[in-house]
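S.K.: The amino acid sequence is not available; the structure is as follows:
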């Protein structure tokens, strides 16, 4: 059976007044190979008790399907190049790394 039809069957059990155990037993008897799990039924019952009667799968939050694009890769490379600690110390503080220590680009007479 199609996965999308199970929320309707779970809602049917809920409206008939069956608890989650009876709903699971009934679904296992009717659809032994494809019935939903106990936690899925409990989650659906919780939503139904809160008044969410929609059985259609709506939009879900989460990672978009197309995350790795050329545009995103370029943006990330730019962020890494311009917003890392090394860049800040080099550009804004005027220091560079020399022998594992950060020293100013321009040394004073005493520092030489």
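M.R.: Here it is on my side, so go on. Just so it is clear, the model here is predicted, and its values are computed rather than measured. Numbers count the residues shown, from 1 in each chain.

S.K.: Please count neighbours and contacts with C-alpha atoms only from this point.
M.R.: Fine.

S.K.: Could you check how far stretch 13-21 is from the centre of its chain?
M.R.: Distance of stretch 13-21 from the chain centroid (Cα atoms, centre = their mean, to the nearest Å) equals 31 Å.

S.K.: one more structure, for comparison:
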């Protein structure tokens, strides 16, 4: 995300220097290499800046915001797991009214846990269960 912001600033700079989009593309490719925006995106941003756009940030998009990393959901899942460890993702999902994929992401990514012997435990404890099992 940060790279594309830098590239948009570079495109805006090229527009101010009155460089064409065709002149801008090779400069960006040389500067950013494999992380460079596509030619189509460079043309789109070049045109927007040439037409007077000032802001380099993306516009807000319609749609449902991601709920996976909301602090409230992470706290709710953590609190439920702290009451009784042997809970399934499905049970947590139904209890808290959060989709199973989001619960799984919270448990594995945000809380750093995984299922061992039908219990959700912190990933750092895995080696203990594997050695004693």
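M.R.: Good, I have the coordinates. Treat the numbers as computed from the prediction; the structure is a model and nothing was measured.

S.K.: Would you state the helices of the first structure in chain order?
M.R.: Taking DSSP state H to define them, one finds helices in the first structure at 6-16, 20-30, 38-49, 70-83, 85-91.

S.K.: want to throw the ones you listed into TSV with distance to residue 59 of the first structure and mean neighbour count?
M.R.: Conversion of the helices of the first structure to TSV gives the following (distance: least, Cα to Cα, whole Å; neighbours: other Cα atoms under 10 Å):
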stretch	distance to residue 59 of the first structure	mean neighbour count
helix 6-16	16	17
helix 20-30	26	16
helix 38-49	16	16
helix 70-83	23	11
helix 85-91	38	14
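
S.K.: Distance to residue 60 of the first structure added to those helices, as a markdown table?
M.R.: Shown next, in a markdown table, are the helices of the first structure (distance: least, Cα to Cα, whole Å):
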| stretch | distance to residue 60 of the first structure |
| --- | --- |
| helix 6-16 | 16 |
| helix 20-30 | 25 |
| helix 38-49 | 15 |
| helix 70-83 | 22 |
| helix 85-91 | 36 |
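
S.K.: quick one: which of these is nearest residue 57 of the first structure?
M.R.: helix 6-16 (9.1 Å; Cα to Cα).

S.K.: packing partners for that closest one?
M.R.: If contacts are counted by 3 or more Cα pairs under 8 Å, 6 or more residues apart in numbering; DSSP states H and E, helix 6-16 of the first structure sits against helix 20-30, helix 38-49.

S.K.: so how far is residue 129 of the second structure from the aligned residue in the second structure for residue 64 of the first structure?
M.R.: Taking TM-score structural alignment, the alignment pairs residue 64 of the first structure with residue 65 from the second structure. Residue 65 of the second structure is 38 Å from residue 129 of the second structure, where distance means Cα to Cα, to the nearest Å.
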